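Student: Need a 3D model of the following:
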Amino acid sequence: MIFEKLKPQVEFIISETNKPVDTRLIKICKLLEKHISYYNWVGFYFRNGGKEELILGPYIGEPTDHTVIPFGKGICGQVAVSNENFVVPDVSAQDNYIACSITVKAEIVIPIFVNGENIGQIDIDSNTPDPFTEADERFLEFVCEKVAGIL
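Tutor: Alright, predicted model coming up:
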């Protein structure tokens, strides 16, 4: 399975302590987008200090206007409040979805925890309807756990 092959590569990128955090995060985005065919936009959002909003971090994919997302708004904003994974098989069926592109059909967002606090998340958009499985969730939880170690 592709996820098992990518795990050591994620760990290697994380271990490159001579590189800035943002450089390592963008390398992870590029790795996932390149090797997982239905990952069409891969990025990170992080809590903006003490504010109840997320700010866009490193990402790969189409440019987005959504550089600041209030807590509770959209899928990312909901994850910031719920502290739980959110898998959306069909974004058109979500009332609280923020459309980034008309090509996006599905989304998965996994929170990143540092010392038990939700400090951000990885956000994946897919142009394929309903592509995400439990294996995606477990793999992205692994990625977030590794990323948490450098934040």
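
Student: Please count neighbours and contacts with C-alpha atoms only from this point.
Tutor: Noted.

Student: does F132 count as helix, strand or coil?
Tutor: At F132 the chain is in coil, as set by DSSP: H, G, I helix; E, B strand; the rest coil.

Student: Revised request: answer the last question for I98.
Tutor: coil.

Student: show me what contacts it?
Tutor: Residues in contact with I98 (Cα atoms under 8 Å, 6 or more residues apart in numbering) are 73-75.

Student: Could you also give me the structure for this second sequence? I'd like to compare it with the first:
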Amino acid sequence: MTFQELKPKVTEIILKANLSRDEKLLNICQLLSDSITYYNWVGFYFANHDTKTLHLGPYVGAETDHTIIPFGKGICGQVAESNTNFVVPDVAAQDNYIACSFTVKSEIVVPLFVDGKNIGQIDIDSHVIDPFTEEDERFLEFVCVEIAKLY
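Tutor: Take a look at the predicted model:
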């Protein structure tokens, strides 16, 4: 399924009145995981600015021990500080990478803003080296804008 075909499906999930916010987030994770072959782990981390930590939210994929990540640590922690997208074509070449699984070869993280504040991020791992394009970034930015409507 193309990103253009996925956009209305994401919006449809956001608009479902009978689902909680976490159910909507989980459904989006499942949609992306099922629809894009190289999205092998899809999840959300949410920021606690008082403790400067990220906390794991809904996700689809292999279990992770990384339920709390300090700002600055790993790719997600760096995005919490930089407020910018981070695409890692090959995690083996990244110094500040927190290994989740030996099967993970690449990662993309896009921050989630509400009223100009970075409240979290969508994090996607792939078992393929260098699959993420600018099109992935634009699509995931769209997803985050839609999710921001829930806050």
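
Student: before we move on, back to that, what about the contacts of I98 of structure 1, which are in strands?
Tutor: Among these, none falls in strands (DSSP state E).

Student: when you check those residues against the helices, which ones overlap?
Tutor: Using DSSP state H, 74-75 are the members of the contacts of I98 of structure 1 that sit in helices.

Student: how much space between the residue lying farthest from the centre of structure 1 and D65 of structure 1?
Tutor: Distance from the C-alpha centroid of structure 1, by Cα atoms, centre = their mean, peaks at N18 (23.6 Å). Per Cα to Cα, to the nearest Å, N18 of structure 1 is found 31 Å from D65 of structure 1.

Student: Now do the residue farthest from the centre of structure 1 against R24 of structure 1, distance only.
Tutor: Taking Cα to Cα, one finds N18 of structure 1 at 10 Å from R24 of structure 1.

Student: next helix or strand past the helix or strand encompassing K7 of structure 1?
Tutor: Taking DSSP states H and E as the criterion, K7 of structure 1 maps to helix 2-15. Stepping forward along the backbone from helix 2-15 of structure 1, the first helix or strand reached (DSSP H and E) is helix 21-35.

Student: wait, what's in contact with Q78 of structure 1?
Tutor: 71-72.

Student: Following superposition onto structure 2, what is the mean distance for the helix or strand containing it?
Tutor: Using DSSP H and E, Q78 of structure 1 sits in helix 74-82. Once fitted to structure 2, helix 74-82 of structure 1 is off its aligned match by 0.1 Å on average (mean Cα distance after the TM-score superposition for structure 1).

Student: Return the distance of the next helix-or-strand element following that helix from the chain's centre.
Tutor: Sequence-wise, the next helix or strand downstream of helix 74-82 of structure 1 (DSSP H and E) is strand 86-88. Relative to its parent chain, strand 86-88 of structure 1 has a centroid offset of 11 Å by Cα atoms, centre = their mean, to the nearest Å.

Student: Mean distance of strand 86-88 of structure 1 to its aligned residues in structure 2, please.
Tutor: Mean deviation for strand 86-88 of structure 1: 0.2 Å (mean Cα distance after the TM-score superposition for structure 1).

Student: which strands and helices sit next to that strand?
Tutor: Helices and strands touching strand 86-88 of structure 1, by 3 or more Cα pairs under 8 Å, 6 or more residues apart in numbering; DSSP states H and E, are strand 106-114.

Student: what's the burial count for T64 of structure 2?
Tutor: T64 of structure 2 has 12 neighbours, counted by other Cα atoms under 10 Å.

Student: do the same with the one 3 residues further on
Tutor: T67 of structure 2 sits with 12 neighbouring residues when counted by other Cα under 10 Å.
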